[in-house]
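Peer 1: Sequence plus predicted model, see below.
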Amino acid sequence: MRDAESEAAEQQAEADRLTQAQKDLANVSAVPIPVSAVAQVGEERAAAAITRIDGVRTVTVSATPTGDDLSATTLAVREGLAGLDLPSGVTASVGGVAQDQEESFAQLGLAMLIAIVLVFIVMVATFRSLLQPLILLVSVPFAATGAIAALLITGTPLGIPSMIGLLMLIGIVVTNAIVLIDLVNSYRARGDGIDDAVLHGARLRLRPIIMTACATIFALVPMSLGLTGGGVFISQSLAIVVIGGLVSSTLLTLILVPVLYLLLERRTERRLEKRERKRTAKAARHEAEEHDEQTDEDLDAILTTNR
């Protein structure tokens, strides 16, 4: 009971003290103090906003390129950054559209490798050979050579649309080589010699291959000239890459692929003939040894009879 009374008295005393303090504050007056009396005032440059990435203070410098060649602009920016003498602890890197382009190039490069592997697997299953698909894949790097040459001739920068065009070429250029080698293999299976099969196959497939390539090239000419309206910056470089790759790959398919096929099959035939000769010689030696053994046995039998 005494504890409750003492606690109530303490609370009442605290309330009276706070009430008196509030009354005293109403009568308080002060003299204003200028900031210059306690600090030095001046103008300093400072960031309008502070940005942090992964806890690290970051400053973003943006620029808009005036040309269409993003790769050349990025290269110039990197060269400029390499020539800067940055303070200790400060680093600089290129981001934005340039970084997106680099990531897209890496992804498209991986897609090209996967496409080549898939095409190779399909051709191995079709031709039941590991060497003939390699001959067909020779047209892929030559297609890339023609595509790059077309970009250089027209002054078109290598961008994402161009990489997409190269990815398309992997499937397009191999088709002509497949129809050519498939016909040659049909002649070989019929019993024709290597030279006759290659000669007749290339002669019969010459016109269809050229007509197919020309049809595709002429269909892409308006796009390559920028006559398709909106989205020219995407479609034009893609069309130029496909046209250049088709021209080079078609010519080399008609010339180089038959030559490589002829060399490969001749080497294979020589290996088979050599193996057959070894097998025949081995069988002949074995037969001669059996004949000698039989002769010795006959002689022994005759001598035993004479005795």
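Peer 2: Perfect, I can see it now. Computed from a predicted model, the values in this text were never measured in an experiment. Numbering: from 1, shown residues only.
Peer 1: make it CA atoms for all contacts and neighbour counts henceforth
Peer 2: Fine.
Peer 1: Let me see the ranges of the strands in the chain.
Peer 2: With DSSP state E as the criterion, the chain has strands at 51-53, 56-58.
Peer 1: packing partners for the last one?
Peer 2: Packing contacts for strand 56-58, counted by 3 or more CA pairs under 8 Å, 6 or more residues apart in numbering; DSSP states H and E, involve strand 51-53.
Peer 1: Which neighbouring elements make contact with the strand it packs on?
Peer 2: Here strand 51-53 touches strand 56-58, going by 3+ CA pairs under 8 Å, 6+ apart.
Peer 1: residues making contact with stretch 212-223?
Peer 2: T228, V232, S235, Q236, A239, V242, I243, L246, V247, T250 (CA atoms under 8 Å, 6 or more residues apart in numbering).
Peer 1: no, scratch that, I was asking about stretch 126-136
Peer 2: With CA under 8 Å, 6+ apart, stretch 126-136 has contacts from F120, M123, V124, V174, A177, I178, D182, V257, L260, Y261.
Peer 1: separation between the residue nearest to the spatial centre of the chain and A115?
Peer 2: Nearest to the mean C-alpha position of the chain, counting by CA atoms, centre = their mean, stands G109 at 0.6 Å. Going from G109 to A115 by CA to CA, to the nearest Å gives 10 Å.
Peer 1: Equivalent analysis for V259, please.
Peer 2: 25 Å.
Peer 1: Equivalent analysis for V179, please.
Peer 2: V179 is 19 Å from A115, by CA to CA.
Peer 1: Out of the contacts of stretch 126-136, which sit inside helices?
Peer 2: Among the contacts of stretch 126-136, the ones falling in helices (DSSP state H) are F120, M123, V124, V174, A177, I178, D182, V257, L260, Y261.
Peer 1: try it against this one:
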Amino acid sequence: MMDSFKSLGLALLVALALVYLVFAAQFESITLPIMVMMSIPFAMSGAFLALFITGTSLSMVSFLGLIMLAGIVVNNAILLLEFINQNKQKMGRDEALIEAGKIRMRPIIMGAGTTVMGMVPMAIGSGEGGETLAPMAISIIGGLIASTIVTLVLIPVLYAIFDDRKAKKDEKHKAHDRMVLELEAKWREEDCRNV
């Protein structure tokens, strides 16, 4: 059992690394994939809470559900970030954050809701061998509900924080460049005077 959990833990780490690499290539950024992946810890905590509430123990099948969550829950964050990135220049960052929440909330809730509803029969354990797959469905349902609720609030906040830091960094670089240009101009004047 311990060997199986170790191999599944390794599979989870590989899944997280692959998700990060795909998003880094898609967004052509290092920080945006980190924002997208911030919903995964909340999904894991939601899955553990759902397993605890239902009295289901952590098993191989429920751990497979956790691995699946790593790929499922990031979709909501992608919907928000894509809208914000596309409309940031047109309407400003803060307005884009507000509009992303308004416009994308319905598709996010509908997508998560249909997935949760599709997992309910499996979580109940109906059908032949249904009780075997029930822990996986329970962990997916709990993780998806928790990450959906948190993502709608967390992703816009994180985006604003990261964007503010980037703006400050860009302003520092611009100030440094201006200072360098001023010094170069001053040195040229001094060289002309000396000649």
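Peer 2: Alright, I've got the coordinates. Keep in mind it's a predicted model, so treat the numbers as computed, not measured.
Peer 1: circling back to that earlier point, need the strands of the first structure in a markdown table with mean neighbour count, can you?
Peer 2: A markdown table is the format used below for those (neighbours: other CA atoms under 10 Å):
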| stretch | mean neighbour count |
| --- | --- |
| strand 51-53 | 10 |
| strand 56-58 | 11 |
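Peer 1: so can I have JSON lines of the ones you listed showing distance to Y187 of the first structure?
Peer 2: Shown next, in JSON lines, are those (distance: least, CA to CA, whole Å):
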{"stretch": "strand 51-53", "distance to Y187 of the first structure": "66"}
{"stretch": "strand 56-58", "distance to Y187 of the first structure": "69"}
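Peer 1: which one of those strands lies closest to T295 of the first structure?
Peer 2: strand 51-53 (95.6 Å; CA to CA).
Peer 1: against the second structure, where does that closest one fall?
Peer 2: Following TM-score structural alignment, strand 51-53 of the first structure has no partner segment in the second structure.
Peer 1: Ok, stretch 266-285 of the first structure next?
Peer 2: The aligned range for stretch 266-285 of the first structure is 164-183, by TM-score structural alignment.
Peer 1: Equivalent analysis for stretch 7-15 of the first structure, please.
Peer 2: Per TM-score structural alignment, stretch 7-15 of the first structure has no counterpart in the second structure.
Peer 1: residues of that stretch that come out buried?
Peer 2: Within stretch 7-15 of the first structure, no residue counts as buried by 16 or more other CA atoms under 10 Å.
Peer 1: Then stretch 193-204 of the first structure?
Peer 2: So for stretch 193-204 of the first structure, counting by 16+ other CA under 10 Å, buried means I194, A197, V198, G201, A202.
Peer 1: Just give me the closest of those residues to K278 of the first structure.
Peer 2: So of these, ranked by how close each gets to K278 of the first structure (CA to CA), first place is I194, at 22.9 Å.
Peer 1: hang on, isn't that closest one packed against L264?
Peer 2: No - using CA atoms under 8 Å, I194 of the first structure is not in contact with L264; the gap is 10.3 Å.
Peer 1: that older thread, now, of the ones in helices among the contacts of stretch 126-136 of the first structure, which are buried?
Peer 2: F120, M123, V124, V174, A177, I178, V257, L260, Y261.
Peer 1: The fifth one pairs with which position in the second structure?
Peer 2: What that stands for is A177 of the first structure. By TM-score structural alignment, A177 of the first structure lines up with A77.
Peer 1: And for the second one?
Peer 2: In the second structure, the position corresponding to M123 of the first structure is occupied by F23, as judged by TM-score structural alignment.
Peer 1: Name the nearest residue to its match, ignoring sequence neighbours.
Peer 2: P33 (5.3 Å; CA to CA, 6 or more residues apart in numbering).
Peer 1: likewise G65 of the second structure?
Peer 2: Nearest residue to G65 of the second structure in three dimensions, chain neighbours excluded: M136, at 4.5 Å (CA to CA, 6+ apart).
Peer 1: Need the counterpart of that neighbour in the first structure.
Peer 2: Per TM-score structural alignment, M136 of the second structure is aligned with L238.
Peer 1: Tell me who's in contact with that match.
Peer 2: P161, S162, M163, I164, G165, S224.
Peer 1: Give the aligned equivalent of A43 of the second structure in the first structure.
Peer 2: Using TM-score structural alignment, A43 of the second structure lines up with A143 in the first structure.
Peer 1: Give me the distance between the residue sitting furthest away from the middle of the second structure and W187 of the second structure.
Peer 2: Within the second structure, V195 marks the point farthest from the mean C-alpha position, 60.6 Å out by CA atoms, centre = their mean. Plainly put, V195 of the second structure is 12 Å away from W187 of the second structure if you go by CA to CA.
Peer 1: go on, A100 of the second structure?
Peer 2: A100 of the second structure is 50 Å from W187 of the second structure, by CA to CA.
Peer 1: And I149 of the second structure, by the same measure?
Peer 2: Distance from I149 of the second structure to W187 of the second structure, by CA to CA: 58 Å.
Peer 1: now swap in R104 of the second structure and tell me
Peer 2: 55 Å.
Peer 1: Same drill for these two, tell me which one is more crowded.
Peer 2: Shown here are R104 of the second structure and W187; by other CA atoms under 10 Å, R104 has more neighbours (17 against 12).
Peer 1: What is the equivalent residue in the first structure for the more buried one?
Peer 2: Per TM-score structural alignment, R104 of the second structure is aligned with R205.
Peer 1: With adjacent residues omitted, what lies nearest to that match?
Peer 2: For R205 of the first structure, the spatially nearest residue (CA to CA, 6+ apart) is L180, at 6.0 Å.
Peer 1: I116 of the first structure now?
Peer 2: I170 (6.9 Å).
Peer 1: Pull the contacting residues for that neighbour.
Peer 2: Counting by CA under 8 Å, 6+ apart, I170 of the first structure touches M112, A115, I116, V140.
Peer 1: If anything else comes up later, I'll come back, but that's it for now.
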